[in-house]
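# let's see this in three dimensions:
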Amino acid sequence: MGRYNFKLPDVGEGSAEAELVGWQVEPGDTIVEDQPVVEVMTDKASVEIPSPAAGTVVSVVGAPGEMLAVGSVVLVLEVDGPGNAGDEAAPSVVQPQPETPPAAEPPAGTERTGAPAGEGNYVFKLPDVGEGSAEAELVGWQVEPGDTIVEDQPVVEVMTDKASVEIPSPATGTVVWVKGAPGEMLAVGSDILILQVAGPGNMTAAPVSSEGPSEAPSPAAVAPARATVVPAETPERRAASPATKPGFATRTPGEKPVASPAVRRRAWEHGVQLQFVPGSGPGGRITQDDLDAYVESGGALGTGAPTGRQPKTGTEDVKVIGLRRTIAKRMQDAKRRIPHFSYVEEVDVTDLEALRVTLNAQYAKDRGKLTLLPFLAKAMVRTLPDYPQINARFHDDDGFVRRYDGVHLGIATQTPTGLVVPVVHHAEALTLWECGAEVARLAAAAREGKASRDELSGSTITITSLGALGGLATTPVINYPEVAIVGVNKMIERPVVRGGQIVVRKIMNLSSSFDHRVVDGWDAAEFVQRIRALLETPATLFVED
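Model (predicted):
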């Protein structure tokens, strides 16, 4: 028998770490090779990671909500044979404890005068929050000066690019001072909290600077300023105020609520303190549905609100973070780097819609229902071989355009956390129903945060649709580094002149955008007109060359 150290593999997207969502095994379990053992979350999706070997679980590292470094040992197995742990030490604990900061010189102006005998001050520095970040944004304090707290009790929530992180206290004591208000950036390694603890603490006495405190004030100086540490107007403080309905309290002080970054972000935006939200997921994990139910039941609302119509004077500043920040950066890059031009054409889809309804009536039970998107995909697949410059990606940094024989259709999909583009790979090889099923599968995976890295990359041209909200025309933004995007607008009935008669037809506009560095206006117009001809005469979609 031997020990096998399982290290967190590369989760893609260039991430150096991932958030632990939950363990699916525990010490003592006997597992087989390829059995899912842990679920982690990246910017775009939750990923289940299988075991690379069979054996008995000896230990696991980390609790839900913690960040795991890629390449670090996260699970130890006892396996048949020598294993792989002969040259490296296995983790000695099942759940890592917060690192106790080393003794530090106090900030200028901090003194211990007045501390009772046998007590001292303990300075807590912001620990490394991972991802190579030198700082983190303060979301909110969960304690304030005067509070008595215990070791491992969550004291502050900070946010990185990818997740909200609750940081526990490394010691038991009374809060003397906290640094910063929600929205401020805190440097890793800087003093953020001072505790009065039993014993000497980790601060030595220091003279008071003649210029006054530069970092942390003396314990005596902070007490009168308690109310100004965190502004009363912030969503975090409103959620923690007595106005929050106490009937929803489901956790004891110090018990950490478990939730994904997406849930934490929504809770922060709505002013909801997760401490009071019941969790129905595995291990008490708070889901999106739990948060919705809590808000709908009035859990985030105060009492005593005025009943008459009052002028609304409030404002809300929402920090652009996480996936929203990624989307903003990509859209800005696309508009900055790509000289867009748009082309809008109306398409008579009366016959196409009649065909779709007929096919669904006959085959939906066995093959699934068809939307208009598979028909558009088939029309694009039939047309793109004659316009290879449109089924391409422009690598402008390196000065070349890569054209593709295969058609990899990106499907712009709205999710609870923002816009993502799952990809139907090799759409040219799929039947109408296969394409429809793949579009539905990918959209569902994207909305649930389950789409894999491969399913979210590699598109050569994108389709975007707002469905019934599609409007009459749009100017879609190209999904860089692609060179074209085709937008579907809503289908409406309009009076149309046909053969000298006014008839009612079903009309749908196609709004497309192109990279003018690669695609000429004439070619773009021809491309769209070819698609229009196929959609208006849907039988031609099935005519083999």
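# hey, let's count contacts and neighbours off CA atoms from now on
OK.
# from the contact counts, what lies against the longest helix anywhere in the chain?
For the chain, the longest helix by residue count, based on DSSP state H, is helix 350-367. Helix 350-367 is packed against strand 501-515, helix 521-536, with contacts defined by 3 or more C-alpha pairs under 8 Å, 6 or more residues apart in numbering; DSSP states H and E.
# what's the distance between Ala198 and Asp290?
When distances are taken as C-alpha to C-alpha, to the nearest Å, Ala198 and Asp290 turn out to be 40 Å apart.
# need the three-state assignment for Met331.
Put simply, Met331 is helix when judged by DSSP: H, G, I helix; E, B strand; the rest coil.
# can you report how many residues lie near it?
The local packing count at Met331 equals 16, with neighbours defined by other C-alpha atoms under 10 Å.
# isn't it up against Val477?
Yes. Checked against C-alpha atoms under 8 Å, the pair Met331 and Val477 is within contact range at 7.2 Å.
# which stretches of this protein form helices?
With helices called from DSSP H, the chain shows them at 219-222, 235-240, 261-270, 288-296, 322-337, 350-367, 372-383, 432-447, 521-536.
# so which of the ones you listed is nearest Pro64?
For the helices of the chain, proximity to Pro64 was assessed by C-alpha to C-alpha; helix 261-270 is nearest, at 11.0 Å.
# check which helices and strands the closest one sits against.
Helix 261-270 makes packing contacts with strand 164-168, helix 235-240, helix 288-296 when contacts are defined by 3+ C-alpha pairs under 8 Å, 6+ apart.
# I'd like the structure of this one too, to check against the first:
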Amino acid sequence: MGTHVIKMPDIGEGIAEVELSQWHVKVGDLVVEDQVLADVMTDKAMVDIPSPVHGKVIALGGQPGEVMAVGSVLISIEVEGAGNLKESAAPAPVAAKEPPVAAKVEAVVESKPAAAAAPRSAPVCQGPMVAREADERPLASPAVRKHALDLGIQLRLVRGTGPAGRVLHEDLDAYLAQGQTNASAPAAAAYAQRHDEEQIPVIGMRRKIAQRMQDATQRAAHFSYVEEIDVTAIEELRAHLNEKHGASRGKLTLLPFLVRALVVALRDFPQMNARYDDEAQVITRLGAVHVGVATQSDVGLMVPVVRHAEARSLWDSAAEISRLANAARNGKASRDELSGSTITLTSLGALGGIVSTPVLNLPEVAIVGVNKIVERPMVVKGQVVIRKMMNLSSSFDHRVVDGMDAALFIQAIRGLLEQPATLFVE
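This is a model prediction of the structure:
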């Protein structure tokens, strides 16, 4: 028996250290080739680290939240034989081509005597219930944790069927179906005093989001501008196009129309499509419009980028927005897909409220926020009529963008959306 040591790989882009975000295995686990061992977080994306061998985990090189240097020992796996002793001790880099997030990483092998395996934790039951240690925190998304809390279910008792034993909504349903919790508890239980606490480490993607938001609010001179827009006409156009072409070209949401409005308005306001390097004191205005589309995922807010929006049709933009959103939500977006935006569009859809104050996505100087559409009585040519209204809540970097220019920019977008034919007049 020998030991296969996997060192923290060189993710590329000159990154010297990464954050260990999550383990998918523990000491004593048997692993197979290509099984994901851990997630690590770079400045731009989450990266999966797969196993290059079959074997048993005998040691973990760090704890979630720990920042590890490239080349440091990540994990040790006991394997059959002595291992490939001819491997170099330096970590092999990721392939030079544009890698997906789940890029396969070569491991480094060192010859060591086999270590004794740590005792394994209690086996998982085959049913919906599992016995975990009292202090063991099962993997689950915030939504699943809230759902379990609402149902009065202790997550540590629920068997997870997701990746790495993650507890899913379906697992909660299975647990309830087996009668493992008292779903019909007296109503008085809802008013019982509670004294429980939960400490949640700010690590991985959540730490990166926190750092970026703090950095943006400390460095940029934010100001926001809100304007209401009558979207009745563009919603009618969208419905017409979906009825006529939806089956063959795909359904259109409002987002591709907003992307198109940004592209057209930026022709007259190029100072909004820019990045500001405040250390070098240089503003870079770009001809290409790379629109970041803020997307919520289980690990937090991500901003995949629709590149060269200026060269895309409505349906092309719609397909790319959908593809990128799915990749981000599934954790499959590459580093390149999550970087390089020149202006950002953020929307909470039906939950968009009436006003918001978006935080800039530095080093950009403008972000356009979309609020929900509501039907309201409006006075049009002296008559009270029902119109579909929507607010745009946008933020700008006052170090670069003057208030008058910001207002004129949003008014230009308003004009384009209220008279949608102008979106396509060259």
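# and the TM-score between them?
Superposed pair, TM-score by TM-score structural alignment, normalised by the length of structure 2: 0.72. Supporting alignment: 380 aligned residues with a C-alpha RMSD of 4.5 Å.
# still on that earlier bit, can you say which of the helices and strands packed on helix 261-270 of structure 1 is nearest to Val504 of structure 1?
That would be, of those and by C-alpha to C-alpha, helix 288-296, which comes in at 42.8 Å.
# helix 261-270 and that closest one, what's the angle between them?
Counting by axes from the mean of the first three to the mean of the last three C-alpha atoms, to 10 degrees, helix 288-296 of structure 1 lies at 10 degrees to helix 261-270.
# distance from the chain centre to helix 288-296 of structure 1, please.
With C-alpha atoms, centre = their mean, to the nearest Å as the basis, helix 288-296 of structure 1 stands 18 Å off its chain's centre.
# what mean distance separates it from the matching residues in structure 2?
Average distance, helix 288-296 of structure 1 versus aligned residues of structure 2 after superposition (mean C-alpha distance after the TM-score superposition for structure 1): 4.9 Å.
# contacts for that helix?
263, 267, 277-280, 300-301 (C-alpha atoms under 8 Å, 6 or more residues apart in numbering).
# want to try a markdown table for these, with neighbour count and distance to Gly499 of structure 1 as columns?
What follows is the contacts of helix 288-296 of structure 1, written out as a markdown table (neighbours: other C-alpha atoms under 10 Å; distance: C-alpha to C-alpha, whole Å):
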| residue | neighbour count | distance to Gly499 of structure 1 |
| --- | --- | --- |
| Val263 | 22 | 57 |
| Ala267 | 22 | 59 |
| Val277 | 25 | 64 |
| Pro278 | 20 | 65 |
| Gly279 | 21 | 64 |
| Ser280 | 12 | 62 |
| Ala300 | 22 | 61 |
| Leu301 | 18 | 62 |
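# just the closest of the residues you listed to Pro385 of structure 1, please.
The shortest gap between Pro385 of structure 1 and any of the contacts of helix 288-296 of structure 1 belongs to Val263, at 43.7 Å (C-alpha to C-alpha).
# and the gap between the residue of structure 1 positioned farthest from its centre and Ile507 of structure 1?
What lies farthest from the middle of structure 1 is Gly500; by C-alpha atoms, centre = their mean that is 54.9 Å. Noted for Gly500 of structure 1: a distance of 18 Å to Ile507 of structure 1, by C-alpha to C-alpha.
# Gln288 of structure 1 now?
For Gln288 of structure 1, the distance to Ile507 of structure 1 under the criterion C-alpha to C-alpha works out to 38 Å.
# ok, now Gly458 of structure 1?
32 Å.
# what does Ala90 of structure 1 give?
Applying C-alpha to C-alpha, the value for Ala90 of structure 1 to Ile507 of structure 1 is 65 Å.
# same deal with Arg453 of structure 1?
Arg453 of structure 1 sits 37 Å away from Ile507 of structure 1, taking C-alpha to C-alpha as the criterion.
# between those two, who's got more neighbours?
For Arg453 of structure 1 versus Ile507, neighbours defined as other C-alpha under 10 Å are more numerous around Ile507 (19 against 16).
# now do the same for the more buried one: its match in structure 2.
Applying TM-score structural alignment, one finds that Ile507 of structure 1 aligns to Met389 in structure 2.
# quick one: residues contacting that match.
For Met389 of structure 2, the contacting residues are 228-232, 373-376, taking C-alpha under 8 Å, 6+ apart as the criterion.
# okay, those residues in TSV with distance to Arg219 of structure 2 and neighbour count next?
What follows is those, written out as TSV (distance: C-alpha to C-alpha, whole Å; neighbours: other C-alpha atoms under 10 Å):
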residue	distance to Arg219 of structure 2	neighbour count
Glu228	29	16
Ile229	31	20
Asp230	34	22
Val231	35	23
Thr232	38	19
Ile373	32	22
Val374	35	16
Glu375	38	14
Arg376	38	14
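# give me the number of residues near the counterpart of Asp268 of structure 2 in structure 1?
Using TM-score structural alignment, the partner of Asp268 of structure 2 in structure 1 is Asp386. Neighbourhood size, Asp386 of structure 1 [other C-alpha under 10 Å]: 11.
# show me the contacts for Asp386 of structure 1.
With C-alpha under 8 Å, 6+ apart as the criterion, no residue contacts Asp386 of structure 1.
# now do it against Thr464 of structure 1, distance only.
If you measure Asp386 of structure 1 against Thr464 of structure 1 using C-alpha to C-alpha, the figure is 22 Å.
# quick revisit: distance of the match of Ile507 of structure 1 from Val109 of structure 2?
Remark: distance between Met389 of structure 2 and Val109 of structure 2 (C-alpha to C-alpha) = 62 Å.
# then Met46 of structure 2?
24 Å.
# you'd agree Thr540 of structure 1 is up against Leu534?
Yes. With contact taken as C-alpha under 8 Å, Thr540 of structure 1 and Leu534 are classed as touching, separated by 6.0 Å.
# alright, calling it a day.
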